[in-house]
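Peer 1: Sequence below, structure please.
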Amino acid sequence: MIPQFKSTQKPSLNKKEFKILDQAVQKPPRQSGIKTGRWSGKSVAAYIKKVFGKTVHPHTARRYLRRLGFVLKRPHKKFTKAKEKDQRAFAMALERLEQSRPTKSVTVWIDEGHIWQDGLLRRMWCPKAKEACVDSLSPGKKKLSFYVAVVRPVGKIITLQVKKFHQQNTARFLKKIRTCLPGYHIDAVWDNAPYHQGSIIKEIQKETNIQVHHLPSYSPNMNAAEQWIRWAKETLSYNICWETLKALIRSFNGFVASMVQRTSEILSRCVSYTFGFNCC
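Peer 2: Got it, this is the predicted structure:
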């Protein structure tokens, strides 16, 4: 027999107060007069004390959040300057491009990224009684900078390591893309960075016969190459500090080389996020 225990403790808030709390926690705490950036057990307890005059423990306040259907999630930036009209138009144009794709034609998503020698700290599993620590050699601002191109629907990755991003290096990368894709019609998609514009870039576009499409402003998630950069950081940067920059570069080169055997994974992970727009 398995005993079933039920708590006899009644919640400190009534139904009406729970409804008010539900409405409050769906907005930033500062809009409710709580001077903090996010809701937590402490901030919810402070709100309950301020509005209802009742004292609850932060653990109890967290249970209230779960009871209201809230869970902890890592947020992503929502770029409020982005124009939905422009994003929708781009998504529809992209859909038309993909549907009318001729043979020997590809869409190349281009972006730039950095991977720092020092680690990016992320949540990790560790014994409950131990502190979560990641060793760091304090390498300062040492980093690996690179261009990356995700080639769809081929499932190919092209990279170029550089010290800085500028028009000359962008031109070098476009030449490398053309060399890696001989005989293909290439539609390139990238953002509006200054090193994606200018007379040098226009000349190299004509020379390589690459048709360039610019993403809408403030829409990084619409770039499929952004997903590959996140993948690379997840593999090479999360919770690890490299002994030397050379060691990081060797591992990066190995990661890029492994892409040859991971075509299906590239196509499934490196996808343009079109915000659920109906692009038919």
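Peer 1: drop to CA atoms for contacts and neighbour counts, all remaining ones
Peer 2: Noted.
Peer 1: buried sites along stretch 149-160?
Peer 2: Residues Ala149, Val150, Val151, Arg152, Val154, Gly155, Lys156, Ile157, Ile158, Thr159, Leu160 are the ones in stretch 149-160 that count as buried (16 or more other CA atoms under 10 Å).
Peer 1: chain center to stretch 224-242, what's the gap?
Peer 2: Its chain's average C-alpha position is 10 Å from that of stretch 224-242, according to CA atoms, centre = their mean, to the nearest Å.
Peer 1: For Val260, state which of the buried residues of stretch 149-160 is nearest.
Peer 2: Lys156 (7.1 Å; CA to CA).
Peer 1: To compare against the first, here's the next sequence to fold:
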Amino acid sequence: MFRTYELDLDLLQKLYYTHQQEYLRKRLRAIKAVYEGQSRYQVCRSLGCSYNALTKWIDVVLLHGLAKLVAPIKHPNTPQRLSSEQKKELKRMILEKSPRDYGIVRNLWTADIMIEVIQSRWNISLKSSRIYEILEELGLSYQRAHRDYEPPDKDAQKAFVEQVKKLEHLGPKEIILFFDEFSVSDRPSLFYGWAEVNTRPEVPSNEKRKRNRVNGFLSVDAITGKEYLLLSPHAKTEDVASYLGLLFDDLHSEGYEDITIYLDNNSTHKKKMKSKLARLLPLLGLEGKVNIEFSHIPAYSPDFNLAEYIIHQIRLQILHHMPIDATLDSIEVELETYLDKHQLQTPEQIKNTLEHIFNLTSQS
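Peer 2: Okay, the predicted model is just below:
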């Protein structure tokens, strides 16, 4: 059905990032999959949509374009099912409580959980499309919590962007990577959740409470988007050096000789780590075989680290769907299994993410 139709993939991606509602994003993923050659039955099975719904979405795109596909469903002639007081209470519930307060073993609010709680509390049945409309009316959007960082050095950020831009044209044996770490614990720290528009939930940056955790070391190829993940019980200087040594060994086996890696200013990423790594490389048989250049991302600038965006996807697509009683072992298995089968961003998406990073300096 798309043989003579030229789908605007740039517009599709822009609409995907603009619209947070999962039911709208599912439509866009379905259209893209059909356009790329999957059969309707394959798309229905993989996305969990009906054949009739998919056919309707295709017709909308062919007749009216992509923008019409993501136009929110409006119900102008339908009486409001929630009263104004119920909406105010719903907002308080989302901002101040968690699903656990209503007997649901999850940390984060989703449309399905809101539907269930509204049904139980007020005996009102709503569709997910109506839930998203109400959330928009209440001035809520789904956002990432953030640390209370100090102000960054704007000049250092601009210099960093110019440095990265100069490395866009690589030889066949050159590779650029962005590296970062993340941790997963049995008690959430940083999280995503619903908050007032143009605000984000905050957590203290000096939290020291004991929690069980597993640490993830992640590097991302700045051209292809390929991820290199290693999970570790510890994240000390020697653990970082060990991960990087194994990473460089893998990259050498893939044919790379010149490696540039960008990383933040964590204390485990500095002189001591590089010294340990230098002693490790000969043991791996890499001495003189790879040229390694470390470059540090400006301080207090997490948005300039490409790896941060992939970690965002890991949390959004994998970790936020784990049950509240998931063990660390089950989390590790889920992470490794998922990333063995999926790449979180395509090369085109990586390119767009880098373009977003470059544009951050013009917004400041």
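Peer 1: Report the TM-score for the pair.
Peer 2: The pair, once superposed, lands on a TM-score of 0.60 when counted by TM-score structural alignment, normalised by the length of structure 1; 197 aligned residues with a CA RMSD of 3.4 Å.
Peer 1: about what we covered before: out of the buried residues of stretch 149-160 of structure 1, which are inside strands?
Peer 2: Among the buried residues of stretch 149-160 of structure 1, the residues falling in strands (DSSP state E) are Ala149, Val150, Val151, Arg152, Lys156, Ile157, Ile158, Thr159, Leu160.
Peer 1: about what we covered before: closest one to Phe90 of structure 1 out of the buried residues of stretch 149-160 of structure 1, please.
Peer 2: Arg152 (17.0 Å).
Peer 1: Verify the stated contact: the closest one with Leu267.
Peer 2: Yes. At 7.1 Å, Arg152 of structure 1 counts as touching Leu267 under the criterion of CA atoms under 8 Å.
Peer 1: List the buried residues in stretch 17-32 of structure 2.
Peer 2: Under 16+ other CA under 10 Å, the buried positions of stretch 17-32 of structure 2 are Gln21, Leu24, Arg25, Lys26, Arg27, Leu28, Arg29, Ala30, Ile31, Lys32.
Peer 1: Quick check: which element contains the second one?
Peer 2: Secondary structure assigned from DSSP states H and E places Leu24 of structure 2 in helix 22-35.
Peer 1: Mind giving me the packing neighbours of the helix or strand just after that helix?
Peer 2: The element immediately downstream of helix 22-35 of structure 2 (helix or strand, assigned by DSSP H and E) is helix 40-47. Judged by 3 or more CA pairs under 8 Å, 6 or more residues apart in numbering; DSSP states H and E, helix 40-47 of structure 2 is in contact with helix 22-35, helix 51-64.
Peer 1: Quickly name whichever of the buried residues of stretch 17-32 of structure 2 is closest to Arg40 of structure 2.
Peer 2: Ala30 (8.7 Å).
Peer 1: so where do the strands sit in structure 2?
Peer 2: 140-144, 174-185, 192-196, 213-221, 227-232, 258-263, 291-296.
Peer 1: Kindly name the residues of structure 2 that line up with stretch 148-159 of structure 1.
Peer 2: Under TM-score structural alignment, the match for stretch 148-159 of structure 1 in structure 2 covers residues 218-229.
Peer 1: contacting residues around the residue sitting nearest the centre point of structure 2?
Peer 2: Computing the C-alpha centroid of structure 2 and ranking residues by CA atoms, centre = their mean puts Gln313 first, at 1.9 Å. Neighbour list for Gln313 of structure 2: Leu344 [criterion: CA atoms under 8 Å, 6 or more residues apart in numbering].
Peer 1: try 10 Å this time
Peer 2: Ala307, Leu319, His320, Leu344, Gln345 (CA atoms under 10 Å, 6 or more residues apart in numbering).
Peer 1: burial of the aligned partner of Pro102 of structure 1 in structure 2, as a residue count?
Peer 2: Using TM-score structural alignment, the partner of Pro102 of structure 1 in structure 2 is Gly171. A count of neighbours around Gly171 of structure 2, defined by other CA atoms under 10 Å, yields 9.
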